[in-house]
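here's my sequence, what's the structure:
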Amino acid sequence: MSSPLLFDIHFPQGHLALWLQAIWSAQVPMDQQGVTRRLVADAGSGVLFNIGEPILVDQQALHDPVMFESTNKQAHFIHLPSGTDLIGVRFQPGMGRLFQTKLAKQESTTGPLQTSEFIQSLFVRLKDCLITQERIDLLDKAFYQRVSSMTDIHDPVLKAVELLQQSSRVDLLDALPLSQRQIERQFQHRLSMSPKYFQRLRRVRAVLLALKEGRNHTRLAELAIEYGFSDQAHMTRECQLIAGITPKRYINRKLLP
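Sure thing, here's the model as predicted:
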């Protein structure tokens, strides 16, 4: 049976990809049953525009039309009821806090991101769009124009995130022109976590994505070594702690991240 969830995702290209992982849309028709999904931690943050019914995250109802999702450090369950109509942007790790800070300076405000003039104007325009692709195009263009003057190619957090996404070795950060203490402080400020914890999140997410794609279902020990765990037991413990599910249970339930 096909899922009643209508989900679309767009991966920004070029300059915008430094800031955004994705622009996405999720809808559940009024004549369909609600959908519950597990959200695996990805160290990202986001802005969610809710044009439909209130949703539930970990059984807590969220009624605000515009919400800023803080850095995701652990797994959550999201329930999308009948009448769900959401669209959002997902920032790259560490970039949501930076975007909020720079936008506040541009607008000379101190309020939360979701109350900014830029975000509120987007919400009004999104409500007038009935076609999903038009909404995605609107967000892509608006965020591209906004971040064009914000990017610092020498951003130490961006460089550190790139290194940790490419390798499981935290010692690669020694190549950055910052001390370990400075890097730790920058990560805590922007991501509310240490570089080591960020690395742990990315490894667990990489394992679950590999399992979703059908790779190494029967060779978990090899998968553990491939993604930098000491052994299968280590991988199992990390997945249980961070994602709330072991690799074997993930395979059996065939859950989506």
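
alpha carbons only for contacts and neighbour counts from here, please
Fine.

now for the residue lying closest to A243 once chain neighbours are set aside, how many residues are close by?
With sequence-adjacent residues excluded and distances taken as Cα to Cα, 6 or more residues apart in numbering, A243 is closest to A75, at 4.9 Å. Residues within reach of A75, counting by other Cα atoms under 10 Å, total 20.

A75 contacts L39, correct?
Yes: counting by Cα atoms under 8 Å, A75 does reach L39; the two are 5.5 Å apart.

quick one, helices of this structure?
95-107, 117-127, 132-147, 156-166, 180-191, 195-212, 220-226, 232-243, 247-253 (DSSP state H).

now tabulate the ones you listed in JSON lines and tack on distance to L20 and mean neighbour count.
Formatted as JSON lines, these follow (distance: least, Cα to Cα, whole Å; neighbours: other Cα atoms under 10 Å):
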{"stretch": "helix 95-107", "distance to L20": "8", "mean neighbour count": "17"}
{"stretch": "helix 117-127", "distance to L20": "15", "mean neighbour count": "16"}
{"stretch": "helix 132-147", "distance to L20": "9", "mean neighbour count": "16"}
{"stretch": "helix 156-166", "distance to L20": "12", "mean neighbour count": "17"}
{"stretch": "helix 180-191", "distance to L20": "15", "mean neighbour count": "17"}
{"stretch": "helix 195-212", "distance to L20": "16", "mean neighbour count": "19"}
{"stretch": "helix 220-226", "distance to L20": "27", "mean neighbour count": "17"}
{"stretch": "helix 232-243", "distance to L20": "22", "mean neighbour count": "18"}
{"stretch": "helix 247-253", "distance to L20": "27", "mean neighbour count": "14"}
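
to compare against the first, here's the next sequence to fold:
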Amino acid sequence: MSYRELPAPPALAGHVACLWVAGSGSGGPSRILPDGCADVVWTGRKLVVAGPSTRAFTAAGTPSAPHVGVRFRTGAAGAALRYPMHELRDRSPQLSELVPGLSTLAERVADAQSPDAQLAVLAQAMQRRLAAAGPADPVVRSAVLALARPRSRVSALDLALSERQLRRRFQDEVGYGPRMLARILRLQRLLRLARSGAAGGALAGLATAAGYADQAHLSRELRTLTGVTPSGLLSGGVTPTGDAALHDQARGSSGHAVGSPAA
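Got it, this is the predicted structure:
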């Protein structure tokens, strides 16, 4: 499956990580991995909100049709859609069910003549929607950044909130608690390191660099989150997704990472 990301327009950048286009030339199913984000997606036949996922799934839609989407920053989807993300966890309802005011948007996207044109229609609609949206929760975003660093621990977060309060805010803005997010961000960190050729591709080295306790920990986590073995996943050339700027920012500040392995 071909996949490309485009930077979010400045008017969307406070809530949106990227715009993207994916096409399946073979028409085969696509395996989608958890990435800590929620997206608005045109599947080729309907417009859905791909809620925050906790496990891998196979993309639905018209097999030969390109998919286009708007991906929200980790922790910003709740504010952007004005909807509690935990109610969308591992679900993909139609956008019109959540935002009745956008009931005709699917028709306008369908009428656009190319994937880039469809993406432009979708981005313009999101820009109008976000003009009235509140900012992302700064406490949640700060915690998200801390958890994106290798070897971070939820228990080491210093945010002047109890763990119960933080979890409640994560449920609304991210879709699940900080411990689940830490696992998912670690998975995406692994994919980014593997793509960069870190540790020469050796699983033990990748496990350490990504923040797993050891290779056995990596294997258990990948089987749980993706349903396949590490070698099966990495040999398939899976493309990392999610909030790329978050991972870049966390890598740049990794000297200030807190805690020890295995959040």
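
next, the TM-score between them, please.
For these two chains in superposition, a TM-score of 0.75 is obtained (TM-score structural alignment, normalised by the length of structure 1); 231 aligned residues with a Cα RMSD of 3.0 Å.

picking up where we left off before, would you list the helices of structure 1 in CSV and tack on distance to G88 of structure 1?
Formatted as CSV, the helices of structure 1 follow (distance: least, Cα to Cα, whole Å):
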stretch, distance to G88 of structure 1
helix 95-107, 13
helix 117-127, 10
helix 132-147, 8
helix 156-166, 22
helix 180-191, 19
helix 195-212, 20
helix 220-226, 32
helix 232-243, 22
helix 247-253, 26
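
identify the residue of structure 1 aligned to G197 of structure 2.
If you follow G197 of structure 2 across to structure 1 using TM-score structural alignment, you land on G214.

over to S219 of structure 2?
Residue correspondence to structure 1 (TM-score structural alignment): S219 of structure 2 is matched to T236.

likewise V174 of structure 2?
Using TM-score structural alignment, V174 of structure 2 pairs with L191 in structure 1.

right, and its match touches F91 too?
No: in this structure, L191 of structure 1 is not within contact of F91 by Cα under 8 Å, at 11.3 Å.

quick one: G244 of structure 1 and H76 of structure 1, what's the gap?
9 Å (Cα to Cα, to the nearest Å).

swap that for V57 of structure 1, sorry
7 Å.

what of R38 of structure 1?
Relative to H76 of structure 1, and taking Cα to Cα, R38 of structure 1 is found at 6 Å.

then L173 of structure 1?
Taking Cα to Cα, one finds L173 of structure 1 at 30 Å from H76 of structure 1.

same question, Y197 of structure 1
Applying Cα to Cα to Y197 of structure 1 and H76 of structure 1 gives a distance of 17 Å.

swap in D155 of structure 1?
For D155 of structure 1, the distance to H76 of structure 1 equals 30 Å [Cα to Cα].

go on, L211 of structure 1?
19 Å.

ok, now D137 of structure 1?
Distance from D137 of structure 1 to H76 of structure 1, by Cα to Cα: 28 Å.

got it, and F123 of structure 1?
Distance, F123 of structure 1 to H76 of structure 1, using Cα to Cα: 25 Å.

just the endpoints, please. Distance across stretch 138-154 of structure 2?
Using Cα to Cα, the distance between the terminal residues of stretch 138-154 of structure 2 is 17 Å.

good, we can wrap up now.
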